[in-house]
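Q: Below are the sequence and a predicted model for it; my questions follow.
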Amino acid sequence: AALPAKSFMAGLLVCILSGIFSPMLNFAFVFGEPLRNAALAAGASVGRAADGLWALTLTAGFLPNAGYALYLIVRNRSGNLWSRHTAGNLFWSTLMGVLCYASFLVYGSGASHLGRLGGIVGWPLFMSMSLITSNSLGALTGEWRGAPAKALRLSLLGMGILIVAIVIIASGGQA
């Protein structure tokens, strides 16, 4: 069955806004250079100088996300669902948050060591590796079970293209 035009437009708007806002964390890294320099002047290592940026920007991103989640919980009257499977959900959501934050710490360290090119080549590498890792883990955990063969082929093709792009970017610095 076809989706109503309103649902399609809402989905399209989310896709467009996601594309616009996706690089904002990298913008924070690039335009946060004065904060990184202040951290270096205070004695932080090159690899740890961006850590303060992540605390600030990820908190700023968390607040509207948490607010929207709370809005949906109230609107859908689904607060009672919080009492189900609490320990397991708490473990997995905490692990997801820790791994997400750790990935930004690693990105900040690596991009800082790349110097001026960090925000230029580091971000596409980071995003590509995020997609490859998440899709690979999804396949290993059975997320793709029952998916049409064409969807799986397209996913593999996309990951292959990302891997080729990583090789091209990595070899671009070699003379």
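A: All right, it came through fine.
Q: all contacts plus neighbour counts: C-alpha atoms, from now on.
A: Noted.
Q: buried residues in the helix or strand Met127 falls within?
A: Here Met127 sits within helix 118-140, counting by DSSP states H and E. When burial is assessed from 16 or more other Cα atoms under 10 Å, helix 118-140 yields the following buried residues: 118-119, 121-126, 128-129, 132, 135-136.
Q: Among those residues, which one lies nearest to Met96?
A: Asn135 (15.1 Å; Cα to Cα).
Q: Quick one: residues contacting the closest one.
A: Ser155 (Cα atoms under 8 Å, 6 or more residues apart in numbering).
Q: Distance-wise, check it relative to Ser22.
A: Computed as Cα to Cα, to the nearest Å, the Asn135 to Ser22 distance reads 18 Å.
Q: before we move on, back to that, tabulate the buried residues of helix 118-140 (a markdown table), appending distance to Arg84.
A: A markdown table is the format used below for those (distance: Cα to Cα, whole Å):
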| residue | distance to Arg84 |
| --- | --- |
| Gly118 | 43 |
| Gly119 | 42 |
| Val121 | 43 |
| Gly122 | 40 |
| Trp123 | 38 |
| Pro124 | 38 |
| Leu125 | 38 |
| Phe126 | 35 |
| Ser128 | 35 |
| Met129 | 33 |
| Ile132 | 32 |
| Asn135 | 28 |
| Ser136 | 29 |
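Q: who does the helix of greatest length in the chain touch, helix- and strand-wise?
A: Using DSSP state H to define each element, the chain has its longest helix at helix 86-113. Contacts defined by 3 or more Cα pairs under 8 Å, 6 or more residues apart in numbering; DSSP states H and E place helix 86-113 against helix 51-75, helix 118-140.
Q: now do 7 Å
A: helix 118-140 (3 or more Cα pairs under 7 Å, 6 or more residues apart in numbering; DSSP states H and E).
Q: The helix it packs on to helix 86-113, inter-axis angle?
A: 150 degrees (axes from the mean of the first three to the mean of the last three Cα atoms, to 10 degrees).
Q: The spatially closest residue to Trp123 that is not a sequence neighbour: helix or strand, and which one exactly?
A: Leaving aside its sequence neighbours, Trp123 sits nearest to Asn26 (Cα to Cα, 6 or more residues apart in numbering; 6.6 Å). Using DSSP H and E, Asn26 sits in helix 24-31.
Q: and here's the other structure:
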Amino acid sequence: METNPTFGLLLIAIGAFASGSFYLPLKYVKNWKWETGWIIQGLFAWVLVPWIVTLITVPHLGQIIGQAPPRSIFLPILLGAGWGIGGLTWGLSNRYLGIGLGTALPLGFTAALSTLITPVFQGKFSAFVSSEKFGLVLAGIIIALAGIAIAGYAGHRKETELNAKTDGQPSEKNFRKGITVALIAGIMSACFAFGEASGKAMVDLAEQYNPGSLWNYNPVYAVLLIGGFLFNFVYCMVLSFQNKSFSDYSSKEAPLKWNYIFAALAGTIWFTQFIFKGMGTTRLGEFATVSWGVFFSLVVVFSNLVGILTGEWKGVSRKTRGILFAGLAVLIIAAVLIGMGS
């Protein structure tokens, strides 16, 4: 397979931008409970768009899935369900620690685990740690964790400053619970990377049928996301029963056409991250697992930049903004180092 790390990193950066901005359309969904908009975007993000894109971009898909070892299909589905659990516990992390630390800590755990543990699933760990560029990758991961911590601290300061300007509500913050949940969220969210690695047999088969194609990771994503969808579907149905929100889907009080459009758009943008991340990974070379470190570092950068552009940081002190930009600069340096290690 032809390698081009620079082009691969550019594609991964585009995917990271999609990841950092996909939630924007959901802000325009009106008069729906959270679970209603979430499962509609999930239907597009985890089922419809992945399979439509994969059917279009991967010739001989039936043969690829039919010839793949059962383990390379069922293990990604199982790990996809684990990733679904991680996404939901991520929300609890935000609840107990706040958005800044509640996002930064799980993301740090996920970035480190995704980069360092994935080679174990591929049987390449010894070669990975003994490679000449492993030092660069390790340094990049450590610097990325520092950058995520700095950005998380800035997020914590932002919340404190903005809450001081509004009428305070009873706080649900609990640092001890938050750290525990953040660890669980980080570990379970890393299941996506493990699922991608465990489905490598499908990628290899796709490469045999479609040599050099940028799309050869798509079958893995399509299969893996089934597990994520199933877990989220069950959770959202439970919430719908509890909140009696099934009527949302046909509610006359909601702008139904636009709600469906915005939820579908959010889901489509969400999966776009893996279209570009997968294409970029095919061009990174032998140790493409470093793609996760680059990807997550840039997700933090882009998600915070989107937050600034949409006014989430309005009213925050110059010092706090400076801390944020310092964290983002550190993350960019980390992404460059990890990329050099590919």
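A: Alright, I've got the coordinates. Since we're looking at a predicted model, the values are computed, not measured.
Q: circling back to that earlier point, residues in the second structure aligned with the longest helix of the first structure?
A: Mapped onto the second structure using TM-score structural alignment, helix 86-113 of the first structure covers residues 256-283.
Q: for stretch 161-170 of the first structure, same thing?
A: Under TM-score structural alignment, the match for stretch 161-170 of the first structure is residues 330-339.
Q: Identify all contacting residues around the matching stretch.
A: 9, 136-137, 140-141, 143-144, 147, 290, 293-294, 297-298 (Cα atoms under 7 Å, 6 or more residues apart in numbering).
Q: mind running it again at 6 Å?
A: 136-137, 140, 143-144, 147, 294, 297 (Cα atoms under 6 Å, 6 or more residues apart in numbering).
Q: cool, stretch 178-191 of the second structure as well?
A: Counting by Cα under 6 Å, 6+ apart, 79, 82-83, 86, 89-90, 93, 96-97, 106, 109-110, 114 sit against stretch 178-191 of the second structure.
Q: ok, back up a step: average separation of the longest helix of the first structure from the aligned part of the second structure, please.
A: Here the mean offset of helix 86-113 of the first structure against the second structure after fitting is 1.5 Å, by mean Cα distance after the TM-score superposition for the first structure.
Q: if we can go back for a sec, inside helices: which ones of the contacts of stretch 330-339 of the second structure?
A: Per DSSP H, the contacts of stretch 330-339 of the second structure map to helices at 136-137, 140, 143-144, 147, 294, 297.
Q: Generate JSON lines for those, with distance to Ser240 of the second structure as supplementary columns.
A: Conversion of these to JSON lines gives the following (distance: Cα to Cα, whole Å):
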{"residue": "Leu136", "distance to Ser240 of the second structure": "48"}
{"residue": "Val137", "distance to Ser240 of the second structure": "44"}
{"residue": "Gly140", "distance to Ser240 of the second structure": "43"}
{"residue": "Ile143", "distance to Ser240 of the second structure": "42"}
{"residue": "Ala144", "distance to Ser240 of the second structure": "38"}
{"residue": "Gly147", "distance to Ser240 of the second structure": "38"}
{"residue": "Val294", "distance to Ser240 of the second structure": "37"}
{"residue": "Ser297", "distance to Ser240 of the second structure": "34"}
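Q: Among the buried residues of helix 118-140 of the first structure, which one lies nearest to Pro4 of the first structure?
A: Checking the buried residues of helix 118-140 of the first structure one by one against Pro4 of the first structure (Cα to Cα), the nearest turns out to be Asn135, at 29.0 Å.
Q: Can you tell me what that closest one aligns to in the second structure?
A: In the second structure, Asn135 of the first structure lands on Asn304 (TM-score structural alignment).
Q: Distance-wise, check its match relative to Leu328 of the second structure.
A: 8 Å.
Q: How about Ile141 of the second structure?
A: 14 Å.
Q: Quick one: name whatever helix or strand follows the helix holding Met127 of the first structure.
A: helix 149-172.
Q: Could you pull out the buried residues of that next one?
A: Buried residues in helix 149-172 of the first structure (16+ other Cα under 10 Å): 159, 162-163, 166.
Q: nearest to Phe104 of the first structure, of these?
A: Ile166 (18.3 Å).
Q: Setting aside sequence-adjacent positions, which residue approaches Leu85 of the second structure most closely?
A: That one is not Leu; residue 85 of the second structure is Ile. Met188 (6.5 Å).
Q: residue contacts, Cys236 of the second structure?
A: Glu35.
Q: which position in the first structure aligns with it?
A: Match for Cys236 of the second structure (TM-score structural alignment): Ala69.
Q: which residues touch the counterpart of Val30 of the first structure in the second structure?
A: Mapped onto the second structure by TM-score structural alignment, Val30 of the first structure lines up with Ala197. Ala197 of the second structure makes contact with Phe121, according to Cα under 6 Å, 6+ apart.
Q: go again using 8 Å as the cut-off
A: Here Ala197 of the second structure is in contact with 118-119, 121-122 (Cα under 8 Å, 6+ apart).
Q: mapped onto the first structure, which of those residues are still contacts?
A: Nothing carries over to the first structure from these, by both residues aligned by TM-score structural alignment, their matches' Cα atoms under 8 Å.
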